[in-house]
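Enquirer: Sequence first, predicted model second:
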Amino acid sequence: MSRPTLADIRAAAAVVAGQVMRTPFLAAPRLSRLTGADVKVKYENLQVTAAFKERGALVKLTSLTAEERARGVVAMSAGNHAQAVAYHATRLGISAVIVMPVTTPHVKVAATREFGARVVLEGETVAESSGAAERIAADEGRVFVHPYDDHAVMRGQGTIALEMLEDDPDLDVLAVPIGGGGLISGMAIAAKALKPSIEVVGVETRLYPSMWAAIHGVDAVCGGATLAEGIAVKNAGALTLPVVRDLVDAIVLVDESHLERAVNAFLTLQKTMAEGAGAAGLAAMFAEPERFRGRKVGLLLCGGNIDPRILASIMMRELAREERIVAIRLAIPDRPGVLGDIAALIGECGGNILEVSHKRTVLEIPAKGASLDITFEARDGGHAEEICAALRARGYGVERRPAE
């Protein structure tokens, strides 16, 4: 079968209508000020499973014959495809088995089980889980539902671009996360058919540049723990690669720091939850700001299933990067009143002490001295330096340290 067409994607839109939320596509003035672009966000994290994957999964499941539905389905996924298949298979009365890597965040495993699927944890990566899923498909006679390398899935994901351009035909560029390529393939087919001048920019994490490497004809070096586990795919799809090669204008590789900053920006500025993969489009705007500056950008917040502990860690790390949480070490005389003097001085300067560690046995400190580690809150980097300057002026030696 040849690649899907705009007509195929419009037919998919009729399938998902009323079954999958038509998510809002809203202006984001605070992100616009932050990036220098005119930014609008498509909130696919508002789906029942908190991710866009429902579209492709539903289109695929409804395309099965009655005999295939009776056999049941099996899928492999790091989380969002798993939940989507589980949710819609249960709705349609289809038995589903989902194979997930053992490294999948617990929140995604639990949600998949809650949606009614039998979950099998096997393999360290999605690639290893894929082998297990294929084995189960053969052993149990189930239909394998691929997360991206499937024309039905591509058609379903392409409905997102239809909605974005229906809501705002004046978009200049779409920033779309890439894992195996099902999402960006479907969206690029629809977007380029509706508006040939639009630029489609893909985004991959630098730790897993599989599509970028395939497009550039080099071997992909993939590996490492990434915040964007949803797009941590080692191999580009056989069906999706030709579409990306023909229709995607560029692929931006983003670092983990860009992803962390993007997740934090969605939470603190837009008051919405984004997982690492879901925030990849915004991360690309941080990685290559000049590519997007002054243009009308459609961002796809494609998923919001992030581990709350990871999210809390990201928020604290971003506060440290912004110097709103600062750690210092002071060498002080070991005598009464010194701790009180330092605490009072920080308070007078408007700082708020979070943590104190007072040590007398550090060998680098004289016998009549002590080492004092303080972590405090400040308004910004300038305010933090004002506090440090006030401590130095009082005669205390101040060493700035990384906040933990």
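Expert: Everything's here; your move.
Enquirer: CA only for contacts and neighbour counts going forward, please
Expert: Fine.
Enquirer: Show me the strands in this structure, by range?
Expert: For the chain, the strands defined by DSSP state E cover 25-27, 38-43, 73-76, 96-100, 118-121, 143-144, 173-177, 199-205, 250-254, 296-301, 325-333, 352-359, 369-377, 397-401.
Enquirer: another structure for you, compare them:
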Amino acid sequence: MTSPAVAAQSLTPAAIQAAYGLIQPHVHRTPLLTCKTLDTIASTPQSTEALVGTLFEGQTPARPQFRFFFKCENFQRIGAFKARGAFHALLRLLEERGEEVKRRGVITHSSGNHAQALALAASNLGIPAYIVMPRISTPSKISGTQSHGAEVIFSGSTSVERETVVAEMQAKTNAILVPPYDDFNIICGQGTTGLELEAQHAEQARSRPLDAVITPIGGGGLNSGVATWFSDKQTRVFGAEPSFEGADDCRRGLQAGKRVEAVGTLTIADGLRTPVGLLNWEIISNEKKVEGVFAVTEEQIKSAMRLVIERMKVVVEPSAVVGLAVCLFDENFRRRVEQEGGKDGWDVGVVFSGGNTTVEAIAKLFT
């Protein structure tokens, strides 16, 4: 088996471009939206009172200048960027193994977005699909997965519990595993998000550069794919995680110089409850590709989500807004934008990774 370090060498912008050519007929070119109101809010210094009780208490609030460009993967097929990786992985499998794939079927584990994405791709391509999902998954994600004809098998909420059930089901079905994030073809598919974002920003901003992109990090497929696309460009790439119950495994791993292997968290950002994959870690831990990973609290995630819903009129799930929350609340990130962006500030691409939530779930967050 190819080691993650060797496989990472093949993750290039050219591989992302090739993936895009393959999946274009199957996915949406999602919109890139702006919001002057959120630009203004993020560019306003936080009050000293707001910093009391945080790591930044006693500091002079930063004065960054933001111009946001929101890549709305919540409008992607199945409501999340995961459709990109799922279609790419299955199309490559069909190229390599043909009818064997349709005979054996495919299997994966996911809290919901990769589950729906693989179910959709498998249905469209005539492949049986078996999906292991945590029992506590959002009901709309479970029903969405089932609606595409996949067989759903329930498990516990941690990645270890999910993977145990996957192994049991593989033994019964002989289905081919399509990992949710720790996979070359999945990463290439997710990286097409960055390819589109860059092209759309160029259309809107004309001669201005895209200074930075920030994405959520769960297993790391989106972040490592986007970082791969921008690896030969000047655009900086950052990651964002929840801090609740150790969900910030990537940030902690980078600080310790070693990947965190397991995560047990019930953060409201349910799509980010998994540890960073081995191949993904090879990309994200490379400072030349990802310049930093930041973490935000549950309250900060909810505050960012409220702003997106109320000011942009866009429905997103909690996982989608961790990047925006970093821009709004993390003084270390905000000070970097202030220092490096100066009066001109930064054009920042913020990836809204998905919008798979329900009215009931949103109401529960804000009551």
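Expert: Happy to help now that I have it. Since the structure is predicted, the reported quantities are computational estimates derived from the model, not experimental observations.
Enquirer: Show me which helix runs longest in structure 2.
Expert: helix 184-205 (DSSP state H).
Enquirer: Next, the buried residues of it.
Expert: 184-198, 200-201 (16 or more other C-alpha atoms under 10 Å).
Enquirer: Run through who's touching that helix.
Expert: 7, 11, 15-17, 19-20, 23, 29, 32, 69, 71, 81-82, 84-89, 92, 179-181, 208-210, 221-230, 279-280, 349 (C-alpha atoms under 8 Å, 6 or more residues apart in numbering).
Enquirer: Only whichever of those are buried, select them in PyMOL.
Expert: Burial among the contacts of helix 184-205 of structure 2 is assessed by 16+ other C-alpha under 10 Å; the matching PyMOL selection reads:
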select buried, resi 11+15+16+17+19+20+23+29+32+69+71+81+82+84+85+86+87+88+89+179+180+181+210+221+222+223+224+225+226+227+228+229+230+279+280+349
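Enquirer: Among the contacts of helix 184-205 of structure 2, name the ones in helices.
Expert: Checking those against DSSP H, those in helices are 7, 15-17, 19-20, 23, 82, 84-89, 92, 221-229, 279-280.
Enquirer: Show me where the stretch 251-367 of structure 2 has its helices.
Expert: For the stretch 251-367 of structure 2, applying DSSP state H, counting those that start in this stretch gives helices covering 278-284, 298-307, 322-329, 331-341, 359-365.
Enquirer: out of those helices, deepest packed?
Expert: Neighbour counts (mean count of other C-alpha atoms under 10 Å) averaged over each of the helices of the stretch 251-367 of structure 2 peak at helix 322-329, with a mean of 28.
Enquirer: Give the aligned range of that one in structure 1.
Expert: Mapping helix 322-329 of structure 2 onto structure 1 (TM-score structural alignment) gives residues 280-287.
Enquirer: Next, the mean deviation of the matching stretch compared to structure 2.
Expert: In the superposition with structure 2, the average deviation recorded for stretch 280-287 of structure 1 is 1.4 Å (mean C-alpha distance after the TM-score superposition for structure 1).
Enquirer: Residues in contact with that stretch: which ones?
Expert: 35, 175-177, 202-205, 228, 252-255, 258-259, 261-262, 291-292, 299-301.
Enquirer: Over to stretch 292-299 of structure 2?
Expert: Against stretch 292-299 of structure 2 from outside (C-alpha under 8 Å, 6+ apart): 237-244, 248, 250-251, 267-268, 322, 325-326, 329-330, 333.
Enquirer: Right, I'll call it a day here.
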